[in-house]
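Participant: the following block contains a protein sequence and its predicted model.
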Amino acid sequence: MLYALARPLLFSLAPERAHELTLSLLKSSHKLGVMRQVVEAKPVTCMGIEFPNPVGLAAGLDKNGAYIDALASLGFGFIEIGTITPRPQAGNPKPRLFRIPQAKAIINRMGFNNDGVDQLIENVKAAKFKGILGINIGKNADTAVEDAVADYLICLEKVYNYASYITVNISSPNTKNLRSLQSGDALTELLATLKKRQLELAEEHQHYVPLVLKVAPDLTQLDIEFIASQLLEFKIDGLIVTNTTLSREGVEGFPFCDEAGGLSGAPVFEKSTACLAAFAQLLKDQVPLVGVGGVLTGEQAAAKQQAGASLVQIYSGMIYTGPSLIKDCVHAMT
């Protein structure tokens, strides 16, 4: 109800300004003790972790982990922060975030803007949140793609002790050549190296932190088959399906439809869910799946579950629907 009243004001602002203001207001409300949404318990065990409910926040909303406690008050079963890179970076030039309300869609080309992994760790340490926290890692824009593994290793090692699980983001369309890591020898090298280091860190810290891969929806069936085989070969603990799409299907003719970047929101639902179902058919419950992309209703969250997802994440849907979406999704899922 409150969000329905606030949304016209927020939508009158530039999208990135509205994003910053919303997080700031949420944090202030949380500090005052006036922001808390009670969501029914619906425990789910996935990747060896017990989640209080199956609905989480997708990466991208809180890139630096600066709003963890406030976001937790909304009732998420888990929160994923990032994408984080080894060094701070400004991201792509503004404007870089565009709403298409006619289609309940968003286009972004943020470009991994973040304060760097060291600052994220300080923010995590300062948070009181004791729930399930995913940390999403990437590479710096000025790191050559052939050297990307080193960036992922730096982030993996630094966040290992602070994450419930770690997501390897190789699917953003907004860092040049990043998606090339989803195929061929590049993916094999990345997964082999990170898995080896994960097992070493588990031994060093006497604590196992699951490693998760996040992929794009713009994959061919051959791509999906290859990625699935690599997940099984290297015993990757989970797969997030999917990131944003380069397709403009569903937004043709609307203002901003031709802006560069990844499309999220309602138009990506069918594409991302089809991708999810394709992975589910190949992996046959051997790798847990997290469904994300275009969830704006509880029924759509349930559809992700029916397509093979153990967990669901939301982000763009919250912008159009508000925090009540979390309750709706939890209630709709079995």
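Facilitator: The structure has been received and is ready for your questions.

Participant: only C-alpha atoms for contact and neighbour calcs from this point on.
Facilitator: OK.

Participant: next, the nearest residue to residue 62 once chain neighbours are set aside: secondary structure please.
Facilitator: Counting by Cα to Cα, 6 or more residues apart in numbering, residue 62 lies nearest to residue 81, which is 5.4 Å off, once chain neighbours are set aside. Put simply, residue 81 is strand when judged by DSSP: H, G, I helix; E, B strand; the rest coil.

Participant: hold the first one in mind and look at this next one:
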Amino acid sequence: MAARASRKLLRDFLFRRACTTPIAGARHCSSAAETAPKIPHFSKKGRLLTGTTLGLVIGGGAYVSTVDEATFCGWLFSATKLVNPFFALLDPEVAHRLGVSAAARGWVPREKRPDPSNLGLDVWGRKFSNPVGLAAGFDKNAEAVDGLLGLGFGFVEIGSVTPVPQEGNPKPRIFRLREEGAIINRCGFNSEGIVAVAKRLGAQHGKRKLDETTSSSSSSGEEVKPGGKAGPGILGVNLGKNKTSEDASADYVQGVHTLSQYADYLVINVSSPNTPGLRMLQGRKQLKDLVKRVQAARDEMQWGEEGSPPLLVKIAPDLSKEDLEDIAAVALALRLDGLIISNTTVSRSDPVTTNPAASEAGGLSGKPLFNISTSLLKEMYILTRGKIPLIGCGGVSSGEDAYKKIRAGASLVQLYTAFAYGGPALIPQIKAELSECLERDGFKSVSEAVGADCRVATPKVHASSVISLLQSDIKTALKSAFGILDGPLPVTDWCRGRNKSGEITVDGYSAESTISECKDSSRIVAPSIVEPWSPSPSCSAGSTSTCLKDVLPAKTDTFVIPLPAILVGCPKQIDPNSYLTVERLE
């Protein structure tokens, strides 16, 4: 009845409207023969479908209102999987632009669930809620920092940013290798330039400061939450050089002066394969000169209580052992704050070689890069003796992958290609898996697991081998090198140093063996990054050992001592050509 009455009223209204509306050739509709316009009559099937849809919407909304926020958040992240097939149909660069735009406009889910407690850690004095970050290359121009951090990343790295805007290499320049879970790109540092990025970051930074000021009164007394200059997460700024620039150092210095005030950490990118001559900056002399100049530029700026942002270098995976040793030496000598290992590779191995896109020039990222970059990461952790925080990047697509990077020496991990394929739903999945891996192996935190595969347990097979140390020669040498030495001589090697009464000595110095092989073949030992010295005549009467005072550099933090010079009655298992690296502890 109600439906029939509604249709009658609507018919009468339209009839009156038609009669009072001027029509070509007639002023009014006055003919008695005129009939009311016919209103479409919806079928029972249509009414049923409409009613069902409205009912589901209303019922669903009512149910959602009773569901906790965490569950609803999980639904939203899972729902993003429905969009992935659509992005897969698009050109890779078009899909990338849509992804950045969606994150910039807030059209992506926002993580409301807290991270597992065992994922939190401190690096460079910054609190990370979790160690999983987004690598540089996705948000090159800082358009979507808030949206990306809102997805649940522990940190986001923007860039690479060049001083002057540049288009990059001609398109097409991004190629999918879907079956291999990989991507080849030759973008070539396409960037809007540091001025545009600085304006964008400045506006975002100002808005956050205003929000923090507004909420500070109500949140006083609460514990310090993870985050940095980007709010809830940590923001890294990756700096690059212009393609036509003749002074690479000047480009990086300009980036530091303009963007460092907005960064929680800075990255010198010297490893992209798509900028001619860039990787040559990884050479020992070139890298040392570059890092010193950039460090000076950063340190000459005025910084508040939080201090200057840490400076990292991103290196390539296509390096020789000698290259790695040079980079490690520079990093230790200049006290570099960190290394990112690694960028994309120019190599093509099976099964990538069977893909038609493998012949495209550019850097390969994704799953095929995982083993290469993880092996490099482990080697660099050993070379730097765990003294420099490392970010593991390359092929991470699961929580297990992230865990392997951490065990290989990474304090933090980054992903990009897997995110491009898996979308936002991948992030909570990786964090949950990583947390489970830590619990499974008995680690209470990420920090406990860092470098677990590189650690060496002290062997007990040589406990009966008594080693006499030439105390006078070594103490003289250490005093010459460090300026002071009190107490008994401390040397910790796989055969521990002992004093005259046979007790293990410890008083502030340590030594590491650089033996390439030992009785336990599974044991990993750190190779020396300092060249050894040739034996010289002894300065101690009646001694046949090397006089260390003559061969050690003065006032150094790290130096190498030939084993025969300090050990008498050396066990046969020790290679007489081995060395001990002695270093001052922090």
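Facilitator: Thanks, I have the structure now. Note that the coordinates shown come from a computational prediction; the quantities given were computed from them, not determined experimentally.

Participant: once you drop chain neighbours, what's closest to the aligned partner of residue 112 of the first structure in the second structure?
Facilitator: Using TM-score structural alignment as the criterion, residue 112 of the first structure maps onto residue 189 of the second structure. Once flanking residues are discounted, residue 189 of the second structure sits nearest to residue 168: 5.5 Å by Cα to Cα, 6+ apart.

Participant: residue in the first structure paired with the one you found?
Facilitator: Taking TM-score structural alignment, residue 168 of the second structure has residue 91 as its aligned residue in the first structure.

Participant: its match against residue 116, yeah?
Facilitator: No - applying Cα atoms under 8 Å as the test, residue 91 of the first structure and residue 116 come out as separate, 11.6 Å apart.

Participant: what segments of the stretch 51-200 of the second structure are helices?
Facilitator: 69-79, 84-88, 92-104, 145-150, 194-216 (DSSP state H, counting those that start in this stretch).

Participant: of these, flag the one that's most buried.
Facilitator: Of the helices of the stretch 51-200 of the second structure, the one with the most neighbours on average (mean count of other Cα atoms under 10 Å) is helix 145-150, at a mean of 23.

Participant: that older thread, compare residue 91 and residue 116 of the first structure (neighbour count), which wins?
Facilitator: A direct count of neighbours by other Cα atoms under 10 Å for residue 91 of the first structure and residue 116 places residue 116 higher, at 21 against 17.

Participant: ok, the residue nearest to the more buried one when sequence neighbours are not counted - contacts?
Facilitator: Nearest non-adjacent residue to residue 116 of the first structure, counting by Cα to Cα, 6+ apart: residue 88, 3.9 Å away. Applying Cα atoms under 8 Å, 6 or more residues apart in numbering, we find residue 88 of the first structure in contact with 113-117.

Participant: name the element the residue nearest to the spatial centre of the second structure belongs to?
Facilitator: The residue lying closest to the centre of the second structure (Cα atoms, centre = their mean) is residue 414, at 3.4 Å. In this assignment (DSSP states H and E), residue 414 of the second structure forms part of strand 412-415.

Participant: residue 330 of the first structure too?
Facilitator: Residue 330 of the first structure is part of helix 324-332 when elements are defined by DSSP H and E.

Participant: list the contacts of that helix.
Facilitator: With contact meaning Cα under 8 Å, 6+ apart, helix 324-332 of the first structure is reached by 39-40, 42, 53-55, 74-76, 296-302, 317-318.
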